[in-house]
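Student: mind folding the following:
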Amino acid sequence: MERAELVELLTPEGLRLVDEVAETDAGSDVVATVSRLRAAGHSPTLVATALTQGRLRIKARAKFGDFASRMLFTEAGLEQATRLRVAALHAGRFHSAGIGRVADLGCGIGGDAMAFAALGLDVTAVDVDEVTATVASYNLAPFESARVEHASATDVDLDGFDGLYFDPARRTAGHRNTSRLTDPSDYTPSLDFVFESAASRPTGVKLGPGFDRSQIPDDAEAQWVSADGQVVELGLWFGAVARDGIRRSALVLDADGSHELHAVADSDDVDTVELGEYLWEPDGAIIRARLIGDVARSLGAGMLSDGIAYLTGNDAGSSPFAAGFRVIERFPLDERTLKKELRGRGIGTLEVKKRGADIDPAAFRTRMSLKGPNSATLFLTRVAGRHAALLCERV
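Tutor: Predicted coordinates for the structure are as follows:
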């Protein structure tokens, strides 16, 4: 969303139109909806902006639930926003530590700041982009303890705050079609500034889950968070918002609640064993946190192959940190053989997973020409260092 679009949107007419645009309008016959709204006297720019907001509100429900229906968004801001469920956990750390005033530096559209304010924290949300800061101001308007500043994090006087929360910009500037920055030195603000600030007061830092582990400070608690099967962030915590004796943590959020595994350091690996009756796929947060060994020991399992994050064993154990499968049969990783076997078993729905095999699962599935009423999971991987295909069913 450009500045001119936002200016027109933030009028009584514009805000009414956003609220009036039903979800069916945003997702159905766009031509008919545009014609209807234009016939009602609304400008082309406002109609386009309102419909975009309607589409983004639908998309945002996955992160913000019912709150999305009263929020404004930018494309990039929504993509980078913290899920409200995760933001509540961030806020809980500051609240539990007795921290009253927090600066949310790089606040984006205000997801984390909303969670801080909902717990009664006095939060100042800061963003260097004018449009983004204005959108955050709208989203935070219901919270009396929240305020927004349009400024660079490096220009904010931090002396008045008990705690800091950083979400450095990890994508190129703009509100749509941005690209990911691969060099942390290009983040805004820089990680040098972030880590220097963290030395003086309790601080949380949100980073991408693939952040280079060698750059994690020794005094930080590093927590990888998985939500509904997707690793969504790496959180670094310093001072009073970090927990004693924990340096590595994997937090798994799913429909059953939250599950955490933590340790003082990376867990020791387990040995590679022969393929057993069962196979487990550790959650991505477990893999990122390098706690696979702890999960394996809890299941009585070993590694399927060196360097491959699959576990195997003969006991039908279960864990919230790994998805379990029963191994039906092992095949050579040969497409002609697999196509014949899948067709003979009437498998029309196939979940394809791969590690250690240079294969595009979607293209592979297409080449199998699947037909039939049955379903299965196929792992394309290595067993004891050799390529193999494992036909499995979920347990």
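
Student: only C-alpha atoms for contact and neighbour calcs from this point on.
Tutor: Noted.

Student: do a quick rundown of the strands in the stretch 251-395 of the chain.
Tutor: Using DSSP state E, counting those that start in this stretch, the strands of the stretch 251-395 of the chain run over residues 257-263, 278-282, 302-305, 308-313, 322-331, 347-354, 374-383, 386-394.

Student: redo the ones you listed as a markdown table? Include mean neighbour count and distance to Thr24.
Tutor: Output for these, formatted as a markdown table (neighbours: other CA atoms under 10 Å; distance: least, CA to CA, whole Å):
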| stretch | mean neighbour count | distance to Thr24 |
| --- | --- | --- |
| strand 257-263 | 15 | 32 |
| strand 278-282 | 24 | 39 |
| strand 302-305 | 24 | 48 |
| strand 308-313 | 23 | 43 |
| strand 322-331 | 17 | 36 |
| strand 347-354 | 17 | 31 |
| strand 374-383 | 20 | 33 |
| strand 386-394 | 19 | 36 |
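
Student: how about those in TSV, adding distance to Val21?
Tutor: Formatted as TSV, the strands of the stretch 251-395 of the chain follow (distance: least, CA to CA, whole Å):
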stretch	distance to Val21
strand 257-263	34
strand 278-282	43
strand 302-305	53
strand 308-313	47
strand 322-331	41
strand 347-354	38
strand 374-383	40
strand 386-394	42
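
Student: please report how far the residue most central in space within the chain lies from Gly41.
Tutor: Central residue of the chain (CA atoms, centre = their mean): Val232, 2.1 Å from the mean position. Val232 sits 42 Å away from Gly41 when distances are taken as CA to CA, to the nearest Å.

Student: another sequence for comparison is provided below:
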Amino acid sequence: MEASEFRELMSPEGLRLLDSLPPYESASDVVRIVSRLRAEGHSPGLVAAVLSQAKLRARARTKFGEFASTMLFTEAGLEQASRLQVAALHAGRFAAAEIHWVADLGCGIGADALALAALQLEVTAVERDEVTAAIAAYNLASWSNARVEHAAAEDFDLTGIAGVYLDPARRSAGRRLSDPADWTPSLEFAFGLAERFPTGIKLGPGIDRSLIPPGCEAQWVSVDRDVVELGLWFGPLARSGVGRAALVLTEGGPAELTAAGDSPDAETGQLGEFLLEPDGAVIRARLIGDLARTVGARMLHPEIAYLTADEPVATPFASCFRVEAVLPLDVKILRKELSARGIGTLEIKKRGVDVDPAQFRTRLGLKGDGAATLILTRGDGRRIALLTQRV
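Tutor: So this is what the prediction gives:
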């Protein structure tokens, strides 16, 4: 967000106008709202600013629920912000470790700082981008125990601070930065702080695992089967004996697998009546073997993250599918089989095979009222297609 757009938005007129906007879903809604606001005499810049912010608020509901309607956002800040549910878990670590003054370095729009403040911890939120810092200050205005500083994380004086949380910016000008040295602040800087303070570092879940230092707790978090982050925890923020963790958050509540380190793979075996797809957090944490042994399953292939079992398995750590047919991965054969079964709605999953599911779907000529899940993978030394139903 440009400074000029922010000034328009933060005017008394801008905030009143933003809060008065009705929800909109289509381009025609936008045209109608713009026409009305311009007819009422509002400037083009103000109209653009409030409509952009209204759009961000609508998107933010998936992360912040009803709180989104009282917050301000930037595009980049919303994308990187922790979901409120996950931010509350971050804050809980600091509270449990009795760390009462936390510096949130690179706070963005203030999501994690908000969760820390809600637990009555003292929070100093630091943000180098001036507009983003101002937005964080707006979002944290209700909390007397939180303050926002416009400064670079690397330059901020941490005297008196008891713990540190960092969420390094991993994008620049809309481009993802692959080199951790280019992040803001850099990963090297974050690890340096972890040697001095109880520290939590939020990273993307797909980070090169070789970068994870020994002695910390690495926790992958998924929300509704979407792996959203990797949290590295140091000092008293890390749990004793836990080096790897997979935290799964669903409507049914939280569930977690933990281990001292990567778990050994389970034994491979013949395809059973059921196939299990481990949650992405379990895969990233390399706890597939522990999951298999816990639920009495086996690996279908030593290098592919699918498990198989002879009985249905109910676990928050994997989706379960009943195998109805095992077919060769051949378009003609599959088209004939799907047609015979009247399957017109098909979910396609794949692992271990070089197939584009979208292109593959178009070649199947789907027709009918039935639905199924097609799993493309490898088994018994060949490429196979498993026609399944979710359990």
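
Student: between the strands of the stretch 251-395 of the first structure, which one is nearest to Asp29 of the first structure?
Tutor: Nearest of the strands of the stretch 251-395 of the first structure to Asp29 of the first structure, taken as CA to CA: strand 347-354 at 31.6 Å.

Student: what's that closest one aligned against in the second structure?
Tutor: Aligned using TM-score structural alignment, strand 347-354 of the first structure spans residues 343-350 in the second structure.

Student: that stretch vs the first structure, average offset?
Tutor: In the superposition with the first structure, the average deviation recorded for stretch 343-350 of the second structure is 0.6 Å (mean CA distance after the TM-score superposition for the first structure).

Student: picking that back up, so for Val135 of the first structure, which of the strands of the stretch 251-395 of the first structure sits nearest?
Tutor: strand 257-263 (30.5 Å).

Student: just list what the closest one packs against, helices and strands only.
Tutor: In terms of contacts (3 or more CA pairs under 8 Å, 6 or more residues apart in numbering; DSSP states H and E), strand 257-263 of the first structure is packed against strand 248-254.

Student: which parts of the strand it packs on are buried?
Tutor: Arg248, Ser249, Ala250, Leu251, Val252, Leu253 (16 or more other CA atoms under 10 Å).

Student: how big's the offset between it and the second structure?
Tutor: Relative to the second structure, strand 248-254 of the first structure is 0.2 Å off (mean CA distance after the TM-score superposition for the first structure).

Student: buried residues, stretch 46-61 of the first structure. List them.
Tutor: Buried positions in stretch 46-61 of the first structure, judged by neighbour count with 16+ other CA under 10 Å: 46-58, 60.

Student: one step back: ok, so of the buried residues of strand 248-254 of the first structure, who is nearest Asp268 of the first structure?
Tutor: Among the buried residues of strand 248-254 of the first structure, and counting by CA to CA, the member closest to Asp268 of the first structure is Arg248, at 12.7 Å.

Student: hang on, the closest one packs against Val264?
Tutor: Yes: using CA atoms under 8 Å, Arg248 of the first structure makes contact with Val264 at a distance of 6.2 Å.

Student: helix or strand: which one has the residue nearest to the centre of the first structure?
Tutor: Using DSSP states H and E, Val232 of the first structure sits within strand 230-238.

Student: contacts for that strand, please.
Tutor: 198-199, 201-211, 216, 219-226, 284-285 (CA atoms under 8 Å, 6 or more residues apart in numbering).

Student: contact partners for the equivalent of Leu261 of the first structure over in the second structure?
Tutor: Counting by TM-score structural alignment, Leu261 of the first structure lines up with Leu257 in the second structure. For Leu257 of the second structure, the contacting residues are Ala245, Ala246, Leu247, Val282, Leu287, Leu291, by CA under 8 Å, 6+ apart.

Student: cool, and Leu105 of the second structure?
Tutor: So Leu105 of the second structure contacts Ala125, Val126, Glu127, Ala153, Val164, Tyr165, Leu166, Asp167 (CA under 8 Å, 6+ apart).

Student: and those as JSON lines, adding secondary structure?
Tutor: Formatted as JSON lines, the contacts of Leu105 of the second structure follow (DSSP: H, G, I helix; E, B strand; the rest coil):
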{"residue": "Ala125", "secondary structure": "strand"}
{"residue": "Val126", "secondary structure": "strand"}
{"residue": "Glu127", "secondary structure": "strand"}
{"residue": "Ala153", "secondary structure": "helix"}
{"residue": "Val164", "secondary structure": "strand"}
{"residue": "Tyr165", "secondary structure": "strand"}
{"residue": "Leu166", "secondary structure": "strand"}
{"residue": "Asp167", "secondary structure": "coil"}
